[in-house]
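Chemist: Need a 3D model of the following:
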Amino acid sequence: MQSDPNAPPINPLPAVVWLLVLPVIAMEVVLSLGARGLVGGPAAVGWRLQAIRDYGFSGQVFDWMLQSGQFPADQMIRFVTYPFVHASLTHAVFVVVFILALGKMVGEVFRAWAVLLVFFGAAIVGALAYGLLLDTPTPLIGGYP
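Modeler: Sure thing, here's the model as predicted:
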């Protein structure tokens, strides 16, 4: 078997995959450093909980929106923000690995807009299913859907 001497050391990824992964990585770096007290001072310890509260998808808020017929933008944005907030470093690492692996496969076949459509479409459908099928006060977070 012959190896390619010009092969890149890391498999090249489509730019759209990096566009999805870098916010996850950046968010986790900031939250992890804050939790350890390395940035942000004493208040940074609660940044992860604040991010979950501000960007996680809430089934109870979704139920309220359906009942009241009001769909405020600051709540609707949660359909696409919750995949970027994770419960821990390990949670984020697994999501990054999945996005890189699946994103490489999908990104090499589909155009960039289609990859974004698949990612955010799955996030929206996941949030809808979570909001409609479950009755839990726990917010939906993470990139698994």
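Chemist: going forward, measure contacts and count neighbours with C-alpha atoms only.
Modeler: OK.
Chemist: and G56, how many neighbours?
Modeler: G56: 27 surrounding residues under other CA atoms under 10 Å.
Chemist: what's the spacing between the closest residue to it other than its chain neighbours and G69?
Modeler: Closest residue to G56 apart from its sequence neighbours, by CA to CA, 6 or more residues apart in numbering: Y82 at 4.5 Å. Y82 sits 22 Å away from G69, going by CA to CA, to the nearest Å.
Chemist: Could you do V106 as well?
Modeler: For V106, the distance to G69 (CA to CA) stands at 36 Å.
Chemist: quick one, which of these two is more surrounded?
Modeler: Under the neighbour definition other CA under 10 Å, V106 and G69 were set side by side, and V106 has more, 18 against 9.
Chemist: any idea how far that one lies from I124?
Modeler: For V106, the distance to I124 - CA to CA - is 18 Å.
Chemist: For the residue nearest to G56, which residues are in contact?
Modeler: By CA atoms under 8 Å, 6 or more residues apart in numbering, Y82 lies in contact with I52, Y55, G56, F57, L140, I141, G142, G143.
Chemist: which SS class is the first one?
Modeler: To tie it back to what came earlier, the one meant is I52. helix (DSSP: H, G, I helix; E, B strand; the rest coil).
Chemist: want to put them side by side, so please do this one too:
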Amino acid sequence: MDETRPKKQTPFNPISPIVVVLVVTMIAVELVFQAAEHRLIGGPAAEGWRVEMMRFFGFHKAVFDHILMGGELEPKVIWPFLSYLFIHKSFMHMLIASALILAMGKLISDMFSGLAVVVLFVVCGLAGALAFGLFSKEGGFPLVGAYPVFYGFIGTYTWIRIFELRAQKLSILPAFSAIGMFLVFRGGLSLYAGVSNDWMADLTGLITGFLLAYILAPDGKDRIKGWVSAIRKR
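Modeler: Take a look at the predicted model:
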């Protein structure tokens, strides 16, 4: 006699393994820098590895200008659009970014698939780099760190909350509490570290994450079909 066992209930939302892999990669990169800075690997010269990696893998405005002027699209010009996400200014910079991405990733993994999370990570990262390239000043510090993705996840979570509140026929204003957190966190960061050009990348990541949620949600295909149908009827 076959017995159907009830599924084990858990009070926690699942977290996409993709989010874990991405965060583990960030941690692994930082651990290499920490080992180098404490002279555990690489010898005395290794102390400058972080700065060198920022130079090679961080996103510079000069890279964006090079592309705009029709420069050659070499790998070293292309990879900074995403590689900057895995390089951080310090251990604490990485730790905060990783913890925040894990927390927000857990919140959005309940509705969005692993593939959708990958798309969010990549597109929010690209959008942040483009905004930085467009609006930052010449000769400034390169864009590094995964914060544009974190803010992208905030945008996606805001969309989820709006979706849930509308389904319950409630006011959508509470959904914007995450946006408020963005303003508070960015303001505090600016007071602590000074105003930098990074905020443009963060804001763009947030907007991108919110807009992408419309098409990456489980009913995204139906929503796109509805938009296409409405356009054709005009």
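Chemist: Superposing both, give me the TM-score.
Modeler: After superposition, the two chains reach a TM-score (TM-score structural alignment, normalised by the length of structure 1) of 0.88; 139 aligned residues with a CA RMSD of 1.9 Å.
Chemist: could you pull out the helices for structure 1?
Modeler: In structure 1, the helices defined using DSSP state H lie at 15-35, 47-55, 59-68, 73-76, 78-81, 89-109, 112-133.
Chemist: Deepest in the core, which of those is it.
Modeler: Among the helices of structure 1, the stretch with the highest mean neighbour count (mean count of other CA atoms under 10 Å) is helix 78-81, at a mean of 20.
Chemist: so where is it in structure 2?
Modeler: Counting by TM-score structural alignment, helix 78-81 of structure 1 pairs with residues 80-83 of structure 2.
Chemist: Just the residues contacting that stretch, thanks.
Modeler: Taking CA under 8 Å, 6+ apart as the rule, stretch 80-83 of structure 2 contacts F56, F57, G58, F59, H60, V122, G125, L126, A129, L130.
Chemist: I'd like those residues laid out as CSV, including distance to I179 of structure 2.
Modeler: Output for the contacts of stretch 80-83 of structure 2, formatted as CSV (distance: CA to CA, whole Å):
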residue, distance to I179 of structure 2
F56, 33
F57, 29
G58, 27
F59, 25
H60, 27
V122, 21
G125, 18
L126, 21
A129, 21
L130, 21
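Chemist: Widest-spaced pair of these?
Modeler: F56 and V122 (19.2 Å; CA to CA).
Chemist: Provide the secondary structure category for R223 of structure 2.
Modeler: Secondary structure, three-state DSSP: R223 of structure 2 is helix.
Chemist: got a list of what it touches?
Modeler: Contacts for R223 of structure 2 (CA under 8 Å, 6+ apart) come out as Y214, I215.
Chemist: redo that, cut-off 6 Å
Modeler: R223 of structure 2 sits next to no residue when contact means CA atoms under 6 Å, 6 or more residues apart in numbering.
Chemist: where's the spatially most central residue of structure 2, which helix or strand?
Modeler: Within structure 2, one residue has its C-alpha closest to the average C-alpha position: by CA atoms, centre = their mean, that is V149, at 0.8 Å. In the assignment (DSSP states H and E), V149 of structure 2 maps to helix 147-167.
Chemist: how many degrees apart are that helix and helix 91-108 in direction?
Modeler: 20 degrees (axes from the mean of the first three to the mean of the last three CA atoms, to 10 degrees).
Chemist: Now do helix 147-167 of structure 2: everything it contacts.
Modeler: Here helix 147-167 of structure 2 makes contact (CA under 6 Å, 6+ apart) with 101, 104, 108, 121, 124-125, 128, 172, 175, 201-202, 205-206, 209-210, 213.
Chemist: same deal with stretch 42-49 of structure 2?
Modeler: Contacts for stretch 42-49 of structure 2 (CA under 6 Å, 6+ apart): A36, E37.
Chemist: Show me how far it is from its chain's centre.
Modeler: Taking CA atoms, centre = their mean, to the nearest Å, one finds stretch 42-49 of structure 2 lying 29 Å from the centre of the chain it belongs to.
Chemist: Can you spell out the matching residue range in structure 1 for it?
Modeler: Counting by TM-score structural alignment, stretch 42-49 of structure 2 falls onto residues 40-47 of structure 1.
Chemist: buried stuff in that stretch?
Modeler: A44, V45, W47 (16 or more other CA atoms under 10 Å).
Chemist: Just the terminal-to-terminal distance for that stretch.
Modeler: Termini of stretch 40-47 of structure 1 sit 9 Å apart (CA to CA).
Chemist: Stretch 34-45 of structure 1 too?
Modeler: Terminal-residue distance, stretch 34-45 of structure 1 (CA to CA): 6 Å.
Chemist: swap in stretch 208-224 of structure 2?
Modeler: 17 Å.
Chemist: Same check on stretch 38-53 of structure 1?
Modeler: 22 Å.
Chemist: Also stretch 10-18 of structure 1?
Modeler: Distance between the two ends of stretch 10-18 of structure 1: 13 Å, counting by CA to CA.
Chemist: and if you look at stretch 100-116 of structure 1?
Modeler: 13 Å.
Chemist: What range does it cover in structure 2?
Modeler: Counting by TM-score structural alignment, stretch 100-116 of structure 1 sits on residues 102-118 of structure 2.
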